[in-house]
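Student: quick one, fold the following:
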Amino acid sequence: MTAIVENKPAYDGKELDLSGKSGARAFKNVLATVLIVAAFVIALIPLIWILWTVVSKGYHLLLSADWWSQSQRGVTVRREGGGAYHAIMGTLIMALITAVIAVPIAVLGAVYLVEYGKGTKAARAVSFMVDILTGVPSIVAALFIYAVWITIFGFNRVGFAVSLALVLLMLPVVLRSTEEMLKLVPDELREASYALGVPKWKTILKVVVPTAFGGIVTGVMLGLARVMGETAPLLILVGYSKNINLNPFDGFMGALPTMINQDRTELALQPAADRVWSAALTLILLVLALNLLARLVARFSTIKSK
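Tutor: Model (predicted):
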């Protein structure tokens, strides 16, 4: 019988020890960890400072039921009372119209860039225009809509015009985030669907988009957070009203950013200062509530592995 000889590598009588780290590597590892933690703490300090300031100065009025149910009609800067119902509803209405217009265009544009237009001149043109929109200031978008909506067509300053300007700001954010999420979907899922004879459009609709749905919703929320606090389009395209107006096609509308702007010039007066901080806190809470709602929708709507 042939003897089986077990060959073992020789290390000149020394065993290879991989359990420890060299002094230089250990120092670099500790240094990198310290720098990352320090950067995180430095970034966290101003965030906590801002949140604490807004919450501590603005929570008083939010505890009153009138804040959520009444407007500022008849309330002067020197007077206490009234609420932010008109501004809250105006902000939500304009944000909803913006999302209804921007989200379908952005998602379809991202689907075209990822699934249909790879390497084509049209895709490069679309990508270039999206990059340009990403850097457009809000006041420029507002002036463009003013020139088209009011100067050329002769329409009045209304809330819908604000939504059109916000679409230009929200569109690139949602499109880019959706594009990146679609790129993360494994090609194996597409190929498996094609192998079963499923058409490409149905594969995109039933497999690709649901797989990336959580990321798409996150992008939509980032876009909404980007536009809900904008002030320039509101100042240019619609006047501020203290009355309740739920019609975005008729008359001036209130909004939380313009409510803040209305009272910011009278911060020396305590009632005005309280309304400014409370409106700012309300805006933060609205964005937070929308983000939490989007997380829940994404969690229960994505494809789950079995």
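
Student: C-alpha from now on. contacts and neighbour counts both.
Tutor: Will do.

Student: how near is residue 53 to residue 281?
Tutor: Distance of residue 53 to residue 281, given as CA to CA, to the nearest Å: 10 Å.

Student: let me know the secondary structure of the closest residue in space to residue 83 that isn't next to it in sequence.
Tutor: Closest residue to residue 83 apart from its sequence neighbours, by CA to CA, 6 or more residues apart in numbering: residue 67 at 3.6 Å. The assignment at residue 67 comes out as helix when based on DSSP: H, G, I helix; E, B strand; the rest coil.

Student: what is the neighbour count of residue 67?
Tutor: Counted with other CA atoms under 10 Å, the neighbours of residue 67 add up to 23.

Student: contact partners for it?
Tutor: By CA atoms under 8 Å, 6 or more residues apart in numbering, residue 67 lies in contact with 61, 82, 83, 84, 85.

Student: and this one, please, so the two structures can be compared:
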Amino acid sequence: MSTQHTPTAAASATAPEAVMNPVYRRRLLQHRIGMLFSFLAMGLGLFVLAWILLTLIVKGFSAINLGMLTENTPGPGGEGGGLLNPIIGSLMMVGISTLISTPIGILAGIYLAEYGEESKLAQVTRFVTDIMLSAPSIVIGLFVYAIYVANVGHFSGWAGTFAISLIAIPVVVRTTDNMLKLVPSGLREAAFSLGAPRWKVAVTVRLRAVKAGVVTGVLLAVARISGETAPLLFTALNNQFFSTNMNRPIANLPVVINQFAMSPYDNWTALAWGGALLITFSVLALNILSRTLFKQQIPG
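Tutor: Below is the predicted model:
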């Protein structure tokens, strides 16, 4: 009896497979074609990125020396020179902008996550934040020029700081808001059950639980504003000489790189490549640091 049922069982087992084989082969072909195009797109992107980085390293590394970090920018046709004054100017503006945008962004993010669940103001704030995140930086530069520079009658470091602060604040707000939403509800309920007020739960419980993610948002904001050129062209402009007066035009790396890269002088072009390499590796270091901090602590 067993020998009679064996062929029938084998036939019944292979029949569905024979029916599904064409469908399976078509789906497998589609999967392989999709994966092929995905790998080609990824390879193309990595190739272009590697090409840009290699060109930047080859042309910029030769300009990295002690003189570039200790000497001021040279005049037209001058020999040698460095990028000391734009480096100091960029550090001042980015540093002050970070001090301005960090508390504003974190407090706004706390409000959105803790108090703005059903608030119309919170909905408007999120909408405006999303618009500012996607707005071209040159628009922000023109806005600051119209409301500040045109009224005071001169460019200044404060105007540049204000412009890049408007770029950094939405990044910090959105990151803080998203990170606070990752805190488990049980943690909040436990704090409320102990009699803690809502503001204390938000600051000492929720914010502390996601502090690594909030710091990540701040570092990403700093990385973004470090290379912004367009808003500074309309606000801080540039200064060929060393100056720490924030109420006057002040040198900064993005504008100097833009100016030197289009110049006919070889030493200016070399300094532009060196400054671009310096900004690139600084932003790369900040991104690596932010991702490292983000991986160290994830709320669960």
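
Student: tm score of chain vs chain?
Tutor: Here the TM-score for the pair of chains, by TM-score structural alignment, normalised by the length of the second structure, is 0.83; 286 aligned residues with a CA RMSD of 2.9 Å.

Student: ok, back up a step: of the contacts of residue 67 of the first structure, closest to residue 185 of the first structure?
Tutor: Of all the contacts of residue 67 of the first structure, residue 185 of the first structure sits closest to residue 85, with 41.9 Å by CA to CA.

Student: preserved in the second structure, out of the contacts of residue 67 of the first structure?
Tutor: Contacts conserved in the second structure for the contacts of residue 67 of the first structure, using both residues aligned by TM-score structural alignment, their matches' CA atoms under 8 Å: 61, 82, 83, 84, 85.

Student: surely the fourth one and residue 65 touch.
Tutor: The reference is to residue 84 of the first structure. No - using CA atoms under 8 Å, residue 84 of the first structure is not in contact with residue 65, being 10.4 Å away.

Student: between the two, which is the more surrounded one?
Tutor: A direct count of neighbours by other CA under 10 Å for residue 84 of the first structure and residue 65 places residue 84 higher, at 27 against 10.

Student: give the equivalent position in the second structure for that one.
Tutor: When the second structure is aligned by TM-score structural alignment, the residue opposite residue 84 of the first structure is residue 83.

Student: so residue 248 of the first structure: helix, strand or coil?
Tutor: Classification of residue 248 of the first structure by three-state DSSP places it in coil.

Student: longest helix of the second structure?
Tutor: Looking across the second structure with DSSP state H, the single longest helix is helix 2-61.

Student: helices or strands up against that helix?
Tutor: Packing partners of helix 2-61 of the second structure (3 or more CA pairs under 8 Å, 6 or more residues apart in numbering; DSSP states H and E): helix 266-296.

Student: residue in the second structure matching residue 223 of the first structure?
Tutor: With TM-score structural alignment defining the correspondence, residue 223 of the first structure maps onto residue 221 in the second structure.

Student: so what's its match up against?
Tutor: 167, 168, 169, 171, 172.

Student: which of these fall in helices?
Tutor: Using DSSP H, the contacts of residue 221 of the second structure in helices are 167, 168, 169, 171, 172.

Student: what lines up with the last one in the first structure?
Tutor: In other words, residue 172 of the second structure. Residue correspondence to the first structure (TM-score structural alignment): residue 172 of the second structure is matched to residue 174.

Student: measure that match to residue 223 of the first structure for me?
Tutor: From residue 174 of the first structure over to residue 223 of the first structure (counting by CA to CA), the distance is 6 Å.

Student: who has more neighbours, residue 53 and residue 281 of the first structure?
Tutor: Comparing residue 53 of the first structure with residue 281 by other CA under 10 Å, the one with more neighbours is residue 281, at 21 against 13.

Student: now the equivalent of the more buried one over in the second structure, nearest residue through space, not along the chain?
Tutor: By TM-score structural alignment, residue 281 of the first structure lines up with residue 277 in the second structure. Leaving aside its chain neighbours, residue 277 of the second structure sits nearest to residue 60 (5.6 Å; criterion: CA to CA, 6+ apart).

Student: how about the one you found, what's its partner in the first structure?
Tutor: Using TM-score structural alignment, residue 60 of the second structure lines up with residue 58 in the first structure.

Student: need the contact list for the residue in the second structure that residue 213 of the first structure lines up against.
Tutor: Under the alignment (TM-score structural alignment), residue 213 of the first structure maps onto residue 211 of the second structure. Contact analysis of residue 211 of the second structure by CA under 8 Å, 6+ apart lists nothing.

Student: having no further points to raise, I will conclude here.
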